[in-house]
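**Student:** sequence? don't have it. structure:
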């Protein structure tokens, strides 16, 4: 078994490409470490295939014409993590108090293995003890029923299936609230708000086939090599046919530099690589508005000059006139922007932005791919609106090979929203729910993630139910949240493995182990399948076949149904037991609720490549108040929400390529050259010198939010890195302790984790 954390970590540059033998060695290392059985190899062969299972990590599309191995390094880690033969049993909890376990790392907690039994927290011993399922459900119901429904939050992770998500959202609304915070609130809510306002749909407009039709891709704030590696195949193919890829990202991420395809024998044997980005611009954290406005300024001023002399126009003036609103205000803002300010705020030279603008101007179909590097800022919604502004200038929405392409994280985080996991009434067909189930759904807005955190801290939230995930670790304000959690009347966590959230108990606390997606789910009618939605709005079936980790596990739909039966009165129009017996009946209910999206749901469940739910903006039908796509003039050039000051840095929280969200697979961040630690502070060498720091020095970061609260992250190793001046990088979720709850995106409330104001303390 390879040693992970080290007292003498190594930090040195990694010379290799993304993919290649590094990915192969990573897979070869994790399989024995998780002690998987030979069946795991057979399961990998089914991953993201027709009639197989949908990867439990990222939401990148599953192609109809699949590769022999339709999984990436990260997906293989996720599969091994779920199919591990390691177990966390009641005997383990008999040996360890929660106070003791809080001293363990995130990696060590989850690495201990799959949970095997339902557990109840015993305050007298500070330990979990095994209990029966009926006992747990009855106690949860007894604790929930007396509470004001508005004081209960129902959190869900983006790994949860469409079936369980639909049941969960319906249960919450029947209970009397829309307090449905989820993973979207922490990552792409800025997309949901920004795209909805600009083009009338809350999701991207492109599909996998658009990679074959574009002639340029603009990339913003997304680390494909660690977060969605299967996309590298699509980027590689695009580059092979001459597509220009213009990247804006503060760090040089290896997956956006060069890639060796592990499934290409010639490349593997010869060391062949594909250069991914044709231009790479290291924009400052929070500087994307300025960068995109600079590109737009070039385009608009070139168009002005062309119009003046009668030359062919640079902008798609016919599209703008027919399909858009408020172009004049945006164009005035672009013309009026000063180059000195654009260069200062973006951290990029005017010549660099001109080079990017020239690629955009000569391209006929442009995809704009982006991730949380845009959404997780105070001005995250404006970042998204700027992407749309740029695309609208040349009609790059609603035609083949063009459009916004937000890259979602968890495998069904977008799909949850589609079937009702949202705090917003306008996103749910409440009239249809009333018709189908004869109840009055709540119409007042529920709690999102930030509002749930506020409620836990101030005591107005009395209970939190967690359907998957690691809520307490993923949210900001770690110290205050952990201190407040024990005041909850009830904490229920539905999970596959032990994580840090489970170590903070409420007055009544249950830890309920569930089946994983890769495991066989046998119900009364036989083996069951579930479904998910990918980043491009395609719906996929998923069928687990592996032997469950324990005979005591229940499926997520079964657990949701049993809780619902304890907290809701009988409803003659809804038979929870019937739904659990046959998940096809849940899909029938989803189809009845959303007939335009899910027509013939069961019949289309295993369509190769998934079935598309449709997208009006892709047809140039704009479901906005104006009936047009809407430009937005930015309110400023910086997305950070705070002013630069002497000694204040912009901290970006980062994932390593040995983790997925809060799940830590190991301590090796291969692409950044880090081995054996996560206690790293990435800093520009000139900033390191200017602040009197030395390579390898141990420092702390303190929050500089200006609210008088001391937030501190200790023990970070100063590591010079190719990062813009004034910016720092540190790993998530450990750095969340530095982020105030109120440091979030305007409108969307996404925690602004990509530009946190901090200072360095030696």
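**Tutor:** Cool, the structure landed. Please read these numbers as outputs of a predicted model, since none were measured by experiment.
**Student:** use CA for all of it now, contacts and neighbours both
**Tutor:** Noted.
**Student:** where does residue 246 land in three-state SS?
**Tutor:** strand (DSSP: H, G, I helix; E, B strand; the rest coil).
**Student:** hang on, it packs against residue 277?
**Tutor:** Yes - counting by C-alpha atoms under 8 Å, residue 277 is a contact partner of residue 246 at 5.9 Å.
**Student:** in the stretch 601-750 of the chain, which spans are helices?
**Tutor:** Ranges of helices in the stretch 601-750 of the chain, per DSSP state H, counting those that start in this stretch, are 601-604, 685-690.
**Student:** and of those helices, who's closest to residue 157?
**Tutor:** Counting by C-alpha to C-alpha, residue 157 lies closest to helix 601-604 out of the helices of the stretch 601-750 of the chain; the figure is 22.9 Å.
**Student:** Dump the helices of the stretch 601-750 of the chain to TSV, plus distance to residue 79.
**Tutor:** As requested, the helices of the stretch 601-750 of the chain are arranged in TSV below (distance: least, C-alpha to C-alpha, whole Å):
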stretch	distance to residue 79
helix 601-604	25
helix 685-690	38
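**Student:** So which of these is nearest residue 193?
**Tutor:** helix 601-604 (27.4 Å).
**Student:** List of residues touching that closest one?
**Tutor:** 584, 587-588, 591, 611 (C-alpha atoms under 8 Å, 6 or more residues apart in numbering).
**Student:** Next, format the residues you listed as a markdown table and append secondary structure, neighbour count and distance to residue 429.
**Tutor:** Output for those, formatted as a markdown table (DSSP: H, G, I helix; E, B strand; the rest coil; neighbours: other C-alpha atoms under 10 Å; distance: C-alpha to C-alpha, whole Å):
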| residue | secondary structure | neighbour count | distance to residue 429 |
| --- | --- | --- | --- |
| 584 | helix | 21 | 21 |
| 587 | helix | 22 | 16 |
| 588 | helix | 18 | 16 |
| 591 | helix | 18 | 12 |
| 611 | strand | 19 | 22 |
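**Student:** what about versus this one:
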């Protein structure tokens, strides 16, 4: 069937990656300093990429960056400038009609700007004017009606001050980008193993016998991960992938840093087995794996007196095993096959690899987290890993693959709407104030209160909030009813064009740029997916003399808003970021001991993980087996003419940032307006290749949600599943359609209809 579909015949990496980078380099024209920046990227003492959060090794490759990381660097170092002259030429209403890519291509913002409603234009202002006006607006409203959003890009230092500013102001309304992607991990893993993050470290990949992937696109979203995967395969480890989409990076990889591979065409097949599970069918697939493991254990014990299960681990470290086993035993193979879209034989093949492997790692992405029952996905996967004691020992563990560069770290240092996750008593003692103790607003709750008019002010620390969230049309309609909106950014995006009655656009330094403060050039820090902390030093000349660092902007807003507090010396913190890190160490002494001394530890310094030590901070004090209540994580069942929409990112984008119109690894060029369908589904639905159609939400709430202008394109997907791009498909996702435990939007199995 593959011959009938659009696809990519080459390997991930290879000359295709080199060509894509050459095109991006010519487009952005970052200048000669880019060579030195790339040389230092993701290396000890260097600059940490603003793209994905995959870890940085102690012994880096000569080029420790991937295709997407280099594109992010080119984009930050672009010679293009979005100046006040640009805004004088274009009204905001005019710019609303531009595509995301065209806004991105205007380049770096250069001056602080104020929105002037009378002319419908942004006009330049001074930093002093902006801070004073924003502070006056914030002082004039109830603090609990303000929302402080953080994207995953800001440093640990910035995030710590931002959270402190919010609490000293009077609220815990601190939604961040993890609410939209891996909050399901934070809630789901914490419930069953007591840790909100993954348990692996990089050395585990040198010792594992098998790696199981669920719903993660390594080739586009975290290509540097392909290096340890390739090395694992070459030493004999087996990789099994479950994903509705055949992502090229988990099929075949050609290492661009290996001359022999590049010159001879040698490539590495990554996945031993690759199964296209139905969107929302992972619980069923994992239940099938567990069912076979349990059966194999019973047979081996009865026949040879040997156990497949780690019964000592289960007895000592877990609870709930018998209830889980009873539920799995009672679940028939027919139901498992129907919901997963896979055969019993396929699932048993995968289970045999798990059984034969002494040490296994589970990796997953938003293909597990972004479902109505995404937390059940995490619980099911944890069940499987607990069976053989694959958590809390070398060469094994659970490793969610995070997206944005510091999204995990921000939560570590206090960006959380949940007061129980933050040491508020210690913060109160440190800074001499009483922090609010009520639960704040996450992304979904903030959106709900914006729709009802209860939120009066929104500050965005990076990101493209309005483009990233569900229910975009309704949100854009409600947004201007807010009194104040402030956006801190490096480049123009859609969220900057929908404004409150008072609105400011504040340009900040990029991470690759030198951050000069009163004490000299500054270092910032980030946390990677494997809980390691890295120092980052920018060396490039700033894009404009009018830029401020994110730390300086947050401190400036705080000084203009808050009453003076001798225990909160914002000027001192801005002058020397080491003083901020000292405060972080005081707040989190067990994780940030000797913070300033360990900034440039090769490979980062590990802040620890209790579950890795088999200390289970759960309600029971043990790791929790969970009896699966359902096999379908979608939240709704199948219905006539209902399709399961999977939203995807191309390999020419990062989150909502669209670098270009090439999705090379899927064979799609020049457009994002596509509807990807199995060829058999195209025929069964009475459609034809190239036909232009629309999608309508099939959520049963009476709201008409539509996206049109999509070209039917044959693509290898499970029957009943269709695909199209994020964020363009976000208008089809109801705000209420989210994981039941974490409220993460369920963007990987959206019920829709195809309309003419």
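**Tutor:** Thanks, I have it. These figures come from a predicted structure and were not determined experimentally.
**Student:** Quick check: TM-score for this pair?
**Tutor:** Superposed pair, TM-score by TM-score structural alignment, normalised by the length of the second structure: 0.99. Supporting alignment: 753 aligned residues with a C-alpha RMSD of 0.9 Å.
**Student:** Please name the residues that touch the equivalent of residue 17 of the first structure over in the second structure.
**Tutor:** Aligning on TM-score structural alignment places residue 17 of the first structure opposite residue 11 in the second structure. For residue 11 of the second structure, the contact set (C-alpha under 8 Å, 6+ apart) comprises 248-249, 251-254, 267.
**Student:** just to revisit the earlier point, closest to residue 303 of the first structure out of the contacts of helix 601-604 of the first structure?
**Tutor:** Closest approach to residue 303 of the first structure among the contacts of helix 601-604 of the first structure (C-alpha to C-alpha): residue 611, at 40.1 Å.
**Student:** Could you pull up the residues touching the counterpart of that closest one in the second structure?
**Tutor:** Taking TM-score structural alignment, residue 611 of the first structure has residue 605 as its aligned residue in the second structure. By C-alpha under 8 Å, 6+ apart, residue 605 of the second structure lies in contact with 532-534, 598-599.
**Student:** Mind doing that once more with 10 Å?
**Tutor:** 527, 531-535, 591-592, 595, 598-599 (C-alpha atoms under 10 Å, 6 or more residues apart in numbering).
**Student:** Out of the residues you listed, the closest to residue 467 of the second structure would be?
**Tutor:** residue 527 (25.2 Å).
**Student:** Tell me how far that closest one lies from residue 52 of the second structure.
**Tutor:** 11 Å (C-alpha to C-alpha, to the nearest Å).
**Student:** hey, what's in contact with both of these two?
**Tutor:** 405-407.
**Student:** circling back: okay, and the common contacts of residue 246 and residue 277 of the first structure?
**Tutor:** Counting by C-alpha under 10 Å, 6+ apart, the residues touching both residue 246 of the first structure and residue 277 are 217-219, 256.
**Student:** Show me which of those residues are buried.
**Tutor:** 217-219, 256 (16 or more other C-alpha atoms under 10 Å).
**Student:** Turn these into CSV, including secondary structure and distance to residue 438 of the first structure.
**Tutor:** Below are those laid out as CSV (DSSP: H, G, I helix; E, B strand; the rest coil; distance: C-alpha to C-alpha, whole Å):
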residue, secondary structure, distance to residue 438 of the first structure
217, strand, 48
218, strand, 48
219, strand, 47
256, helix, 52
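**Student:** Which residue is most remote from the mean position of the second structure?
**Tutor:** residue 303 (46.3 Å; C-alpha atoms, centre = their mean).
**Student:** Would you double-check that it falls in a strand?
**Tutor:** No - looking at residue 303 of the second structure with three-state DSSP, it is helix, so not inside a strand.
**Student:** returning to what we had before: which of the contacts of residue 605 of the second structure count as buried?
**Tutor:** 527, 531-535, 591-592, 595, 599.
**Student:** In the second structure, what residue corresponds to residue 644 of the first structure?
**Tutor:** Per TM-score structural alignment, the equivalent position to residue 644 of the first structure in the second structure is residue 638.
**Student:** My read is that that match contacts residue 721, right?
**Tutor:** No - look at residue 638 of the second structure against residue 721 with C-alpha atoms under 10 Å: they stay out of range, at 11.0 Å.
**Student:** Can you show me the helices along the stretch 51-200 of the first structure?
**Tutor:** For the stretch 51-200 of the first structure, the helices defined by DSSP H, counting those that start in this stretch cover 73-83, 90-95, 98-101, 106-111, 133-144, 162-175, 189-199.
**Student:** Show the contacting residues for the residue farthest from the centre of the second structure.
**Tutor:** residue 297.
**Student:** can you tell me how far it sits from residue 554 of the second structure?
**Tutor:** Here residue 303 of the second structure is placed at a distance of 66 Å from residue 554 of the second structure (C-alpha to C-alpha).
**Student:** Check residue 598 of the second structure too.
**Tutor:** In this view, residue 598 of the second structure and residue 554 of the second structure are 25 Å apart by C-alpha to C-alpha.
**Student:** can you check residue 72 of the second structure too?
**Tutor:** Counting by C-alpha to C-alpha, the gap from residue 72 of the second structure to residue 554 of the second structure is 24 Å.
**Student:** Ok, residue 24 of the second structure next?
**Tutor:** 32 Å.
**Student:** Aligned to residue 727 of the first structure, what sits in the second structure?
**Tutor:** Per TM-score structural alignment, the equivalent position to residue 727 of the first structure in the second structure is residue 721.
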